[in-house]
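structure, please.
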Amino acid sequence: MLAAMPDSAPSPLSAGGASPRDGGAAGASPRAGGDACPGTLRLHRADDGALARVRIPGGVLSADQAEALLTAAARFGDGELHLTSRGNVQLRGLGTECGGELAALLTDAGLLPSAAHERARNIVASPLAGLDGSPSVGRWLTELDHLVCSSPAAATLSGRFLFALDDGRGDVDALGADVTLIAEGPSGAAALLRIGVADEVFRVPAADAPRAALLAAEEFLRAARESGAWRVKDLPEDVRAKLVGSIGSAAPGPAVPRPRPRTATPPAPGLHGAALTADVPLGRLTPAQWRLLTDTARRYGGELRLTPWRGIVIPGPVPQPEAADALRTLSESGLITAPDSPWTGVGACIGHPGCAKSLSDVRAEAGAAVGPPGRLPVYWSGCERRCGHPHGEWIDVVVTPDGHRISHVRGERRDLPTTVRNDPARLAATVAEARA
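You can find the predicted model right below:
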């Protein structure tokens, strides 16, 4: 098993410490003052009110927890729930004085186990893990979340730092997390540990994988002390290489070549074995849609899984004779339940008027431009920040003072863009052609 790296100076990076409830931190991070990533205790002020981002490790919610989120949205915000590209939930339109009551409600629902770690609980997981013949990552998820909440050092992780738990299919491995665990083999008897976007991995015993992931994150904190990096990719190249080397020196065996998938493949909406999957247009759920999903989950097992592609999986099992009717009901509510929906692969940031930095109402523009399903996903951004954009290969639509700039993105590569000015019909046609 990986062990904490020795250091000549006292290190805060040893695992263990505070309980999940008290969540005490061992000293302040030198980056803490600049990390403006919102949470549930640190609200973000937006043009449509305050915003809270509720971390949902692995996207896994019980029906009771989903009900609590709906109550919070109705009591403190605009009533709607917004899914993020990390399988979390954002509440918008909040009053600036609601923080204490919101925190109490979420704590009672088990959604805020540690005040000190609430923004560090960024964990994505393969949403179909264990449902379609792939290994389950549920035990890893539960243990890693507990370890993060018990680590004083982990409380200083940036709200942008990301863990990923991949069942071996490569879907969340492609998201470029800072620390990724990959189940190896059909039963997940072994685990692969990837640091950042390195194209090699280290084998670790499956039982030790969550602790290995935590210790890798703690080792990153040590490496980031001087540079102030938020994420592994932000480290200077030489420091990043030393980080991977130091973690590798503590692994049971040498590095194993395994290139990271460059494009994430989300689960297609519809039926997967006995599980239902529905995508959410632009990640925005009305109270009626959220309640329908919650009620459906209660009927079939009591669990929902939010995906990093703004979708929802109901693991079930859903009896085969009832599946078609359940999907039809979800579709009638406005959710995407078939891959041939015009909305499949269409995403957008919150845009104007919710965000002051946005140059237009990109959600309305994305809706107006929806056409036949495209081969590639498309993401509309109201400014150059591109909040919540996808990974891998996609069509990037960015509003600029000169018009809408459309480009084809392939990982780190970007084709020469086309700019469309003040012509909605041409804009829709150009986006459709780029996606084809």
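
rest of the way, CA atoms for contacts and neighbours
Will do.

P353 is in what secondary structure piece?
Using DSSP states H and E, P353 maps to neither a helix nor a strand.

how about the secondary structure of W394?
Assigned with DSSP: H, G, I helix; E, B strand; the rest coil, W394 falls in the strand class.

quick one: it from T180, how far?
Note on W394: its distance to T180, by CA to CA, to the nearest Å, is 23 Å.

who has more neighbours, those two?
When neighbours are counted by other CA atoms under 10 Å, W394 and T180 differ, and T180 comes out ahead with 29 against 23.

what helices or strands is the helix or strand where that one lies leaning on?
Per DSSP H and E, T180 falls inside strand 179-184. Contact analysis of strand 179-184 by 3 or more CA pairs under 8 Å, 6 or more residues apart in numbering; DSSP states H and E lists strand 163-166, strand 190-195, helix 209-223 as its packing neighbours.

now the residue nearest to the spatial centre of the chain. Nearest residue, chain neighbours left out?
Per CA atoms, centre = their mean, the C-alpha nearest to the average position across the chain is that of R86, at 0.9 Å. Across the structure, with CA to CA, 6 or more residues apart in numbering as the measure, the residue nearest R86 apart from its sequence neighbours is P308 (4.5 Å).

and this one, so I can compare the two:
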Amino acid sequence: MLAAMPPPASSPSAPGENSPRTRGDACPGSLRLHRADDGALARVRLPGGIVTAEQADVLGELAAELGEGDIHLTSRGNAQLRALPADCGGELALRLGESGLLPSARHERVRNLVASPLSGLDGRGNADVGPWLAELDALLCASERAVALSGRFLFALDDGRGDVDALGADVTLLARRDGDVLLRVGGAADAVRVPGAQAAGAALVAAETFLDSAPDAGTWRIAELPDGPEVLLAQVVRKLGAPRTPAPARPGEAAVPGTGVVTGGASGAAALSVGAPLGRVTAAQWRLLADTARGAGDGTLRLTPWRGVVVPGVAPERAAVLLGALGAAGLVTGPDSPWSGVGACIGRPGCAKSLSDVRALAAAAVGAAPGPAGALPVYWSGCARRCGHPHGDWVDVVATPDGHEVSVVHGDSRTSPVAVTERALPAAVTAARA
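Okay, the predicted model is just below:
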């Protein structure tokens, strides 16, 4: 049997803080589960959010047989199973491995790759990042050095539209129109320019160079390097023998995929883009998504870092009807949904650190006063850790020991938090989103 439970998670250092952690990285995965108040939690990493319909079936079966039945989407496009028994690690690993969801047990927590979810589907990007994604995942799983990466180290593959570039990954590949790629290392002012065919290898070089540069095993991300990212960038430039160039400004807000029918791809096929209320996909919704991908799409689903799902490869003449069926099942299919832009952590009773049942409060607020057209995203957090919060501009609702506070985040700044009673939360959140 494989070990399933980790030690309690330690708090991460602030960016740039040079103080070694006293505990190892306890980021959960498929083999090392996390203790939550509602049972064990497994995080199944899906590079680029891509899962086949058959693999989706396996995830749904595991959720139903071992857990609560639902699939929880994460801010990195992964899937989580909750309320699992503490001793399920061996069975979970066996079935995930048989389905191809666990290609390397030693690397399963370092396969943290997000990718532009509409790449190749709408004609907007500079390149289809799919080949880079497959190659980088294979290179990671073949690298003995990469095993030492923390479960928080993040790769982003952006097709040029600026969606996943905005997520602040440790290593970012940014497609250019001329076929080259800009390799961004943390928040360095410059980038490395490499041919598209070398993109995946260059990303791995950057990650392995980070491991060689980290002062201790408690340095998990590039932002935590005591010398900052510039020294690391210079080392990567030397290793690659590639030119450095000023990096474009990182988008302050991600170009989040809209919900609805997606068209414009070179293949002529359409895609369906839907959201999951609070990132939770019920068992029935998950089966419908898998069946739609298998029967009407190209056989795959793409989970997005914004807790949505894309079904590629749909015949344009069937797209509207299929989207309607997904909407009837309770998924978000358009900007007019009251759930559009609403997110929350798991809150009580699932998390012991949460001070509030923020999901129930979010649902009550949606029912009382849905967000206006063009409203800012809102994220409800059960404690000051704000697990899974969005990037860019958003309304921050956080539970405190004394109640709840509401503020508006604009990039790296925020308005002064305002204490709000539970009764007044719906009106306060609606006003802040506008």
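
picking that back up, next, the aligned residue in the second structure for the residue nearest to the centre of the first structure: secondary structure please.
Matched by TM-score structural alignment, R86 of the first structure corresponds to R76 in the second structure. When the structure is split into helix, strand and coil by three-state DSSP, R76 of the second structure lands in coil.

thought R76 of the second structure was touching A115?
No - judged on CA atoms under 8 Å, R76 of the second structure makes no contact with A115 at a distance of 9.3 Å.

overlap in contacts of those two?
When contacts are counted by CA atoms under 8 Å, 6 or more residues apart in numbering, R76 of the second structure and A115 are jointly contacted by G49.

helices of the second structure, start to end?
Using DSSP state H, the helices found in the second structure span residues 53-66, 89-98, 130-142, 199-213, 229-240, 283-295, 316-328, 358-368, 425-433.

using a markdown table, lay out those together with distance to P20 of the second structure.
Written out in a markdown table, the entries for the helices of the second structure read as follows (distance: least, CA to CA, whole Å):
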| stretch | distance to P20 of the second structure |
| --- | --- |
| helix 53-66 | 36 |
| helix 89-98 | 30 |
| helix 130-142 | 25 |
| helix 199-213 | 14 |
| helix 229-240 | 18 |
| helix 283-295 | 41 |
| helix 316-328 | 47 |
| helix 358-368 | 33 |
| helix 425-433 | 38 |
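
for R109 of the second structure, which of these is the nearest?
Between R109 of the second structure and those, the shortest separation by CA to CA is 10.5 Å, and it involves helix 130-142.

coming back round to it: the strand holding T180 of the first structure vs helix 138-150, what angle?
Taking axes from the mean of the first three to the mean of the last three CA atoms, to 10 degrees, one finds that strand 179-184 of the first structure is oriented at 160 degrees with respect to helix 138-150.

average distance between strand 179-184 of the first structure and the second structure?
Mean deviation of strand 179-184 of the first structure relative to the second structure after superposition (mean CA distance after the TM-score superposition for the first structure): 0.5 Å.

which part of the second structure matches that strand?
Going by TM-score structural alignment: strand 179-184 of the first structure matches residues 171-176.

and that stretch, how far out from the chain's middle?
Here the centre of stretch 171-176 of the second structure is set off from its chain's centre by 17 Å, with CA atoms, centre = their mean, to the nearest Å.

repeat for stretch 252-261 of the second structure
The chain centre lies 14 Å from the centre of stretch 252-261 of the second structure; the measure is CA atoms, centre = their mean.

what of stretch 363-373 of the second structure?
Taking the mean of its C-alpha atoms, stretch 363-373 of the second structure sits 25 Å from the chain's own mean (CA atoms, centre = their mean).

please apply the same query to stretch 310-326 of the second structure.
24 Å.

check the gap between the residue nearest to the centre of the first structure and H389 of the first structure for me.
When distances are taken as CA to CA, R86 of the first structure and H389 of the first structure turn out to be 11 Å apart.

contacts only, for A216 of the first structure.
179, 195, 247.

and if you look at L376 of the first structure?
Taking CA under 8 Å, 6+ apart as the criterion, L376 of the first structure is in contact with 345, 393-395, 435-436.

again, only using 10 Å
Residues counted as contacts of L376 of the first structure (CA atoms under 10 Å, 6 or more residues apart in numbering) are 344-346, 393-395, 408, 432, 434-436.

about what we covered before: of the contacts of A216 of the first structure, which is the nearest to R121 of the first structure?
Out of these, the one with the shortest distance to R121 of the first structure is V179. That distance is 12.7 Å, counting by CA to CA.

can you pull out the strands in the stretch 1-150 of the first structure?
Counting by DSSP state E, counting those that start in this stretch, the stretch 1-150 of the first structure has strands at residues 44-46, 49-54, 60-62, 81-83, 89-94, 123-125.

D64 of the first structure maps to what in the second structure?
Residue-level alignment of D64 of the first structure against the second structure, with TM-score structural alignment as criterion, gives E54.

let me fix that, I meant to ask about G253 of the first structure.
Residue correspondence, TM-score structural alignment: G253 of the first structure in this structure matches P243 in the second structure.

surely A360 of the second structure and C345 touch.
No - using CA atoms under 10 Å, A360 of the second structure and C345 do not qualify as a contacting pair, with a distance of 11.1 Å.

more neighbours: which of those two?
The residue with the greater number of neighbours, taking A360 of the second structure and C345 and applying other CA under 10 Å, is C345; the counts read 24 against 13.

if I look at the equivalent of the more buried one over in the first structure, how far off is S85 of the first structure?
Residue-level alignment of C345 of the second structure against the first structure, with TM-score structural alignment as criterion, gives C349. From C349 of the first structure across to S85 of the first structure, the span is 10 Å (CA to CA).

find residues that contact each of the two.
With CA under 10 Å, 6+ apart as the test, C349 of the first structure and S85 both reach 283, 387-389.
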